[in-house]
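Colleague: pasting the sequence and the predicted coordinates here, then a few questions.
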Amino acid sequence: MSNTIYIEYNFTVTPREPASDILIAELGEVGFESFVEEESGVLAYIQEKDWNDSILDSIAILENPNFKITFDRKEIEQENWNATWEQNFRPIIVDGVCMIRAPFHEKQNVVYDIIIEPKMSFGTGHHETTHMMLQHILDLDVKDKSVLDMGSGTGVLAILAAMRGASAVDAIDIDNWCYLNAKENVERNGIDCISVYEGDASLLKGQQYDVIIANINRNILLGDIAKYVSCLLPNGVLLLSGFYNKDLDIITKKCEKEGLRFEKNLENNNWVAAKYVF
C-alpha cells in the first residue's frame, strides 16, 4: 500500500469550549476524519487527496466573533501518527466496566478490556460520540445477535459488541487505513466473530442485522438511513451518532419516515447518540 499523506491542522481556540466541539463537527462535515483535542485547541487530520485550498471556506465557526481561532497546517505521513497519538492518548473507562487503552497502558480490573492502537483511525472512546455509543452498547442486549458497525474506524464499537456476546459482527469503513487498522485491532483483542470490510453502504445489499451502529456524520447518516433500515431484522435496533443535538429532529424524522421509532438519546457536550427501534 502506498503511504498516504495527511494534512494536519493545528487550531488554537479561545475560549476552547464550546468552540472546539463546534469546530470538530464542522470539520467532520467537509472530510476531516481524525481529531486530537489539546489544552490549546484541536489537531485535525484530513487525507491529502480529500484536501483543497478552500476546504475551510464553509467552516462558519472561524468567522464567529465570539471566538478567536487561529491555525497552521503541515503534511504528516502515516508512520508519524503513532508518535502524535501516543503523546495524547490516555486510557479511559466507560461506566466503570469498559476500559479503552493502548498496548503500553497497564491493564486494570474491568469487565471489558479493549486494546486499541488507532494510528490514523477515528474511535478511541475519547470523543463524545464514540463514548456514548460505547454506553449504548453496554446498555443493549446483543448476546447471540448479528451486529453491523458502519464507519467502524478503529473497530472499537464492533469489538465491544463482540465482547458482549454478539454472534457475528461486520465492521465497514470506506477508508483503507481504517480498514487495515480495524483488522489489526480485532486481531489484537483476540476476536474471531468480526469480519472487517472496506467500502460504503453499497456493501449492505442483501445483508440483515439485529443491531446496526453508525457513528459517522449527519449528511452521510441522512443519505444512508434507508439502506440501514432495509437491513434491519424485525425488532432490530439502530444506534446513530456523529451529529449535534440541533440535528436530532431531522435525523429522527428521517428514521420515522423509514418506519423506526425513537426510543432515547444520550447527550454530551451537545453531541448526540440516539437509539431507534424497528
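Modeller: Right, received. Where do you want to start?

Colleague: only C-alpha atoms for contact and neighbour calcs from this point on.
Modeller: OK.

Colleague: counting neighbours, what do you get for the closest residue to residue 10 other than its chain neighbours?
Modeller: Leaving aside its sequence neighbours, residue 10 sits nearest to residue 43 (CA to CA, 6 or more residues apart in numbering; 4.7 Å). Applying other CA atoms under 10 Å, we find 20 residues neighbouring residue 43.

Colleague: state the helix or strand in which residue 43 lies.
Modeller: Residue 43 is part of strand 41-47 when elements are defined by DSSP states H and E.

Colleague: my guess is residue 178 contacts residue 150. True?
Modeller: No - using CA atoms under 8 Å, residue 178 is not in contact with residue 150, being 11.7 Å away.

Colleague: for the residue nearest to residue 10, give its distance to residue 62.
Modeller: Distance of residue 43 to residue 62, computed by CA to CA, to the nearest Å: 15 Å.

Colleague: residues in contact with the nearest residue to residue 90 once chain neighbours are set aside?
Modeller: Nearest residue to residue 90, sequence neighbours excluded (CA to CA, 6+ apart): residue 101, at 7.2 Å. By CA atoms under 8 Å, 6 or more residues apart in numbering, the contact list for residue 101 reads 90, 91, 92, 113, 114, 115, 116.

Colleague: next: residue 197.
Modeller: 170, 171, 172, 173, 179 are the contacts of residue 197 under CA under 8 Å, 6+ apart.

Colleague: with adjacent residues omitted, what lies nearest to the fourth one?
Modeller: It stands for residue 173. Using CA to CA, 6+ apart and skipping the chain neighbours, the partner closest in space to residue 173 is residue 151 (4.5 Å).

Colleague: one more structure, for comparison:
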Amino acid sequence: MAYMQVEIQCDDSTSELLIAALLDLSFDSFQETEGALLAFIEKGHYDEEALRTLLTNYKNEDGSPIHFLAEPLEEKNWNEEWEKNFDPVLIGEKVFIRATFHQPRPDIPFEIVIDPKMSFGTGHHATTSLMIRQMLTLKIENRNILDAGTGTGILAILAKKLGANKIVATDIDEWCITNSQENFELNKIEDIALLKGTIQELQLKSQFDIVLANINKNVLLDEIPTYATLLSKDGILVLSGFYETDADDIKGRAKNFNLKNINIDGLNSWACLIFEKTAQ
C-alpha cells in the first residue's frame, strides 16, 4: 500500500489540535517530533488542496503560519515499522506501558497494553507521563472517575487497574473511541462507559470524585466550568496538555469556579495541575 508522509512545521500545542482535524482528511497515523508533526495517509486519499486550505485556519502560538512538505514513502510493512520504533514505557517504577509485541513485566504492579496506532496516548508524551504520575498519588480505589479526552483510553485503563468504581471516558474523535475500545479489550476491561462528544454536548448528570483531562490549553479553558460542575464536593481535577508558562492562565480560570490549586508537576516544560473543589 502506497503512503504519503506530510511533515508539518508546528509547535506542540498546535500539533495536538491538528491531529483531530487531519483525521477528517483521512490521515490515519501520526508521529510528533521536535518542532514538527509527521502525518501519514494512503496515497489515493491524499488531497493537497484540502490540506492547504485546512492549514490556513491554524497558526503557531507565536502567530507564525503553518508550513508543510509532502513526499511519497516507499512501500513498507508499516506494522513492522511501528514495532521497530515503539518502545515500552516505565513510569514511576509502577506503571509499565507496552504494545502486544513487547514482553510482559509481571514484576511491575500495573501493566497497560496499548495498540500503538498513533504516537500519542502511549505514555511517551510528557503530559501522559505527568497525568499517570499524579494518578499514582491519588486515592482512586472505589472512586467515580471521568476521563475527558480519553485518546487511547490509557488513563481510564489505569484508573480501572487502580480500583476505580465507575469510569466514564469521552472523546470527540471517532478514531479515539474505536481505539479506546480496542485497548479496553486488550486489557480485559469491560465496564468503562465510552461516550463520543464534547463534555458540554454530552450533558452528563453524574457527579465524579476525580476528573482527568489531558487536552490542549484552549479546550481546557473552555471546559473548566463544566468540570467544576461535574465534580463532587472536595472532588479532584487533574489537568495537563499545556506548557508550564501557561499554568497561571489555567489556575486563574479554575479559581473563578471554586477550584483550589493544591499541586503542580512539570516535565520537559510541560505542566500538570491538580485542583480541589472548595465550597462556594
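Modeller: That came through fine. From a predicted model like this one, the values you see are computed outputs, not experimental measurements.

Colleague: quick revisit: out of the contacts of residue 101 of structure 1, grab the one that's most surrounded.
Modeller: Ranked by neighbour count (other CA under 10 Å), those have residue 116 at the top, with 25 neighbours.

Colleague: that residue contacts residue 102, doesn't it?
Modeller: Yes - judged on CA under 8 Å, residue 116 of structure 1 makes contact with residue 102 at a distance of 5.2 Å.

Colleague: which position in structure 1 pairs with residue 91 of structure 2?
Modeller: Counting by TM-score structural alignment, residue 91 of structure 2 lines up with residue 94 in structure 1.

Colleague: if we can go back for a sec, counterpart of the residue nearest to residue 173 of structure 1 in structure 2?
Modeller: In structure 2, residue 151 of structure 1 lands on residue 149 (TM-score structural alignment).

Colleague: ok, now which ones touch the closest residue in space to residue 152 of structure 2 that isn't next to it in sequence?
Modeller: Among residues not flanking residue 152 of structure 2 along the chain, residue 180 sits closest, at 4.7 Å (CA to CA, 6+ apart). Residue 180 of structure 2 is in contact with 150, 151, 152, 153, 154, counting by CA under 8 Å, 6+ apart.

Colleague: quick check: residue 180 of structure 2 is in a helix.
Modeller: Yes - applying DSSP: H, G, I helix; E, B strand; the rest coil, one finds residue 180 of structure 2 inside a helix.

Colleague: and the gap between it and residue 174 of structure 2?
Modeller: Using CA to CA, residue 180 of structure 2 is found at 10 Å from residue 174 of structure 2.

Colleague: now for residue 208 of structure 2, how many residues are close by?
Modeller: 23.

Colleague: that one contacts residue 144, doesn't it?
Modeller: Yes - using CA under 8 Å, residue 208 of structure 2 is in contact with residue 144, at 5.0 Å.

Colleague: need the residues touching each of the two.
Modeller: With CA under 8 Å, 6+ apart, residue 208 of structure 2 and residue 144 have no common neighbours.

Colleague: counterpart of residue 111 of structure 1 over in structure 2?
Modeller: Using TM-score structural alignment, residue 111 of structure 1 sits opposite residue 109 in structure 2.

Colleague: how near is its match to residue 70 of structure 2?
Modeller: Residue 109 of structure 2 sits 43 Å away from residue 70 of structure 2, going by CA to CA.

Colleague: so can I have a markdown table of the contacts of residue 197 of structure 1 showing secondary structure?
Modeller: Shown next, in a markdown table, are the contacts of residue 197 of structure 1 (three-state DSSP):
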| residue | secondary structure |
| --- | --- |
| 170 | strand |
| 171 | strand |
| 172 | strand |
| 173 | strand |
| 179 | helix |
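
Colleague: re earlier: any idea what the residue nearest to residue 152 of structure 2 aligns with in structure 1?
Modeller: Taking TM-score structural alignment, the alignment pairs residue 180 of structure 2 with residue 182 from structure 1.

Colleague: give me the subset of the contacts of residue 101 of structure 1 lying in strands.
Modeller: Taking DSSP state E, the ones among those that sit in strands are 92, 113, 114, 115.

Colleague: leaving out chain neighbours, which residue sits closest to residue 228 of structure 1?
Modeller: Residue 228 of structure 1 sits nearest to residue 212 (CA to CA, 6+ apart), 7.2 Å away.

Colleague: actually residue 46 of structure 1, not the one I wrote
Modeller: Closest to residue 46 of structure 1 by CA to CA, 6+ apart is residue 32, at 4.5 Å.

Colleague: name the SS class of that neighbour, please.
Modeller: Here residue 32 of structure 1 is recorded as coil under three-state DSSP.

Colleague: for structure 2, which strand is longest?
Modeller: Assigned via DSSP E, structure 2 shows its longest strand as strand 231-243.

Colleague: what is the next helix-or-strand element following that strand packed up against?
Modeller: As assigned by DSSP H and E, the chain's next helix or strand after strand 231-243 of structure 2 is helix 247-255. Contacts defined by 3 or more CA pairs under 8 Å, 6 or more residues apart in numbering; DSSP states H and E place helix 247-255 of structure 2 against helix 217-230, strand 259-267.

Colleague: once aligned to structure 1, how far is the shortest one on average?
Modeller: What that stands for is strand 259-267 of structure 2. The superposed strand 259-267 of structure 2 is, by mean CA distance after the TM-score superposition for structure 1, a mean 0.7 Å from where its aligned residues fall in structure 1.

Colleague: tell me the angle of that strand relative to helix 217-230?
Modeller: Going by axes from the mean of the first three to the mean of the last three CA atoms, to 10 degrees, strand 259-267 of structure 2 is angled at 140 degrees with respect to helix 217-230.

Colleague: got the buried residues for strand 259-267 of structure 2?
Modeller: Buried residues in strand 259-267 of structure 2, counted by 16 or more other CA atoms under 10 Å: 259, 260, 261, 264, 265, 266.

Colleague: how about the contacts made by residue 204 of structure 1?
Modeller: With CA under 8 Å, 6+ apart, residue 204 of structure 1 has these contacts: 227, 228, 231.
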